[in-house]
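Trainee: predicted structure and sequence below. I'll ask about it afterward.
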Amino acid sequence: MSDFSVVACPVRAHPLTKELDVTSLFDRHEVGGLVLPNRVVMAPMTRVRAAAGGLATPSMATYYAQRATAGLIVTEGVQPSLVGQSNPGTPGLYTDEQVASWRPVTAAVHANGGRLFAQIMHGGRVSHPGTTGLQPVGPSAVPATGDVFTPAGPQPAPVPRALETAEVPEHARSYADAARRAVDAGFDGVELHGANGYLISQFLSSNANLRTDRYGGSVANRVRFAVEAAAATAEAIGGRRTGIRLSPGATFWGVEETDVLELYTTLLGELARLELAYVHLEATVDEDVLLRLRRTWPGTLIVNPTLPMGPKQTGRSEADHWLALGADLISFGRAYIANPDLVERLRTGLPLAPVDEATYYQGGDAGYLTYPAYQHTA
């Protein structure tokens, strides 16, 4: 493990004064009225530790509170409805019981000085009747590629029911309904999951979305669902409490996108009108495209510098590289699983603990609450 403490802070020109501005991963940054003590974001990661009924648990409160030194924590994906649930064992935000179960989680994070956004994730076609008892829905009757997770193990992705035009706004509003409940549960804000082949991403797609109505076909129509979901959420809880995560050009679950640059510059242009808290981009497309999207988006930008579930984890060098290129915040995924004190390890150049991949989704506290902070020896 390299000694991160010797990496120099990136230097970039201030956009207004053109003066050189040294940006550190450990500088403060304001997001939606929250002053973050550093620019480290804990990325959303599915851990399938929720109780029956999509309830958050005491172990989840401990897990997130252990990582409260992050500038911002974004939770695992939280379904806004039963039909929106993708995987078994994931939490929801569509019943009063679920709201009540999240309150100890948000309270624990706040007690440890942290800030917490809930990621609202509608799985769309990436679901199964064995998980929800319902046929999945999507923009078109086109199944996802590969097997989906169910209580009985991996199963081929089923053909979803194509949403009628009149139904689509209801599913866009489901993000806003869940956001209201998130605020009621004590969250500081929400992030809409618009990435990785789930429902918003399916509407953006040119092969999962074969619609001929106002939600399909042209770029302007394919971004409509994402914009309506974000607009409804911003109206419900305020744009300052609303972020969105995107994966330009990604092919998760078999989605494809034509005209990636046009698609995302159009989308970001529409989202800019809403004055959202941030856009969270995954590095799923060439760096030059991401840089053009940085120039398109006028607000706070979070970048996840390495491909989700790819061979490499984000480290200090990747973070500093993207801060120098104009990112405001850097999200870390897998590194946060085994390193609850990740901020301090990055700050002081301590080695990062390895993660046990076998415990990603197995349930229980092993590989969840059992990673300690760095143990200094005399």
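Mentor: That came in fine, so what should we check first? Numbers count the residues shown, from 1 in each chain.
Trainee: hey, let's count contacts and neighbours off CA atoms from now on
Mentor: Noted.
Trainee: need the residues that contact stretch 215-235.
Mentor: By Cα atoms under 8 Å, 6 or more residues apart in numbering, the residues outside stretch 215-235 that reach it are 165, 168-169, 171-177, 179, 192, 194, 200, 203-206, 209-211, 214, 239-242, 244, 262-263, 266-267, 270-271, 274, 276.
Trainee: check it against this one:
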Amino acid sequence: MLGGLALSNRIWMAPLTRSRATPDRVPTPMMTEHYVQRASSGLIIAEATNVAPQSNAWECAPGIFRPEQIAAWRSLVTAVHAAGGRIALQLWHGGRVAADRSQNPEPPLSPSGVNDNIEAVTVWGRNEEGIFRKMAAVPSRAMTLGEIQSTIEAFGLAARAAREAGFDALQLHGANGYLPHQFMSPYLNRRTDAYGGSPEARARFAIEALEAIMAEFPRDRVGLRISPYATFNGALDPDPEPAFRHLVQALDARGMGWLELADTNFWSGQFDRDRMLALVKPVFRGTLVANGGIDPDTAEQLIASGAVDAVAFGRLWIANPDLPERIRMGGPYTKSITRRFYGGGPDGYNDYPTLAQEKAAKSAA
């Protein structure tokens, strides 16, 4: 259960940016097919979705700030529901993580316009040959107080649009060095006003963004994704615990429904899951979700022990659209094709077979 919402299992689909929307950030029929194929997930957390033109991060990542985008999401959500699935939307603002200026020629916005470690930013887009690859980030500038307020309002408007589109739940992307995480980082947030300085002040932006979201959507179905110890996209913090403890405690007091712990550092061989759990479990009473570097056996142990309520898998879902069935059967698991992760067509996106399809193909051979 999530805010009174019945879920079929505890095997969730993590949000995965795949850059299959149009250049105008409109979700495509290809995306609808992709999520319908994975409707057996307990909860699909749909990919990071821009809340405003100024959050223009990865190329061909979807948006939810224009009527045509909202209409396309509504069609997608309806199809997932018809297939028996539940789907949440991840609300996203890249902040300084931006390379594609085609939609917004203005510099990206960030807490303090810190650009001296801009090479740490990971952003993908098309090169001159039309091939998706890692791009050089564009230098950002510091947000004014007015821009902070308008960005918070954009999260609220995006939540309203997501409610109108029929989503079952929402998540704020507060991890991996994107805008809310940038405000949490004392390295990237050097403000001296109400949004910078102390741990409590650095957490203020994320709290107010979530308040705006919860004003438009049932708060017990609203969640947050965090990666307190991650250094991804240069969000450095030698002591993240005071700010993140305050953040989570404040959101628990406001009735936020769920919290996803993204173990982003596992990409470099460092696992932070245990210390993330130690940080948040004493101060958060809602649904806890683990993500990052978790295999099915470990997921079963985490859930059985009561450490978490669900596990959100990422890469396993890419190539295994029937992942709950494969886990129940003990595998096998298809390996994904990494060169097809971002951009392109259905190849490496919608052409991975289910176990039943594999069996039928063998029988027909």
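Mentor: Cool, the structure landed. Quantities reported herein were computed from a predicted structural model and do not represent experimental measurements.
Trainee: need the TM-score between these chains.
Mentor: Once superposed, chain against chain, the TM-score is 0.90 (TM-score structural alignment, normalised by the length of the second structure); 342 aligned residues with a Cα RMSD of 1.6 Å.
Trainee: about what we covered before: mind checking which of the contacts of stretch 215-235 of the first structure are in helices?
Mentor: The members of the contacts of stretch 215-235 of the first structure that map onto helices under DSSP state H are 168-169, 171-177, 179, 200, 203-204, 262-263, 266-267, 270-271.
Trainee: one step back: put the buried members of the contacts of stretch 215-235 of the first structure into a ChimeraX selection.
Mentor: This is how ChimeraX selects the buried members of the contacts of stretch 215-235 of the first structure, with burial counted by 16 or more other Cα atoms under 10 Å:
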select :168,171,172,173,174,175,176,177,179,192,194,200,203,204,205,206,209,210,211,239,240,241,242,244,263,266,267,270,271,274,276
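Trainee: can you give me the strands in the stretch 101-250 of the first structure?
Mentor: For the stretch 101-250 of the first structure, the strands defined by DSSP state E, counting those that start in this stretch occupy 116-120, 137-138, 147-148, 155-156, 161-162, 189-194, 242-246.
Trainee: which non-adjacent residue is nearest the counterpart of Cys60 of the second structure in the first structure?
Mentor: If you follow Cys60 of the second structure across to the first structure using TM-score structural alignment, you land on Gly89. Excluding the flanking residues, the one nearest Gly89 of the first structure by Cα to Cα, 6 or more residues apart in numbering is Val48, at 4.4 Å.
Trainee: pretty sure that neighbour contacts Ser86?
Mentor: No. The pair Val48 of the first structure / Ser86 is not scored as a contact, 10.8 Å apart, by Cα atoms under 8 Å.
Trainee: more neighbours: which of those two?
Mentor: Neighbour tally, Val48 of the first structure and Ser86, criterion other Cα atoms under 10 Å: the higher count belongs to Ser86, 26 against 19.
Trainee: dump the residue contacts of the more buried one.
Mentor: Neighbouring residues of Ser86 of the first structure by Cα under 8 Å, 6+ apart: 79, 122-124, 126-128, 131, 149.
Trainee: at 10 Å instead, please
Mentor: By Cα atoms under 10 Å, 6 or more residues apart in numbering, the contact set of Ser86 of the first structure is 77-79, 121-128, 131-132, 136, 148-150, 198.
Trainee: which stretches of the stretch 1-150 of the first structure form helices?
Mentor: Ranges of helices within the stretch 1-150 of the first structure are 58-66, 96-111, 129-132, based on DSSP state H, counting those that start in this stretch.
Trainee: show me what counts as buried in the second one.
Mentor: Judged by neighbour count (16+ other Cα under 10 Å), helix 96-111 of the first structure contains these buried residues: 98-110.
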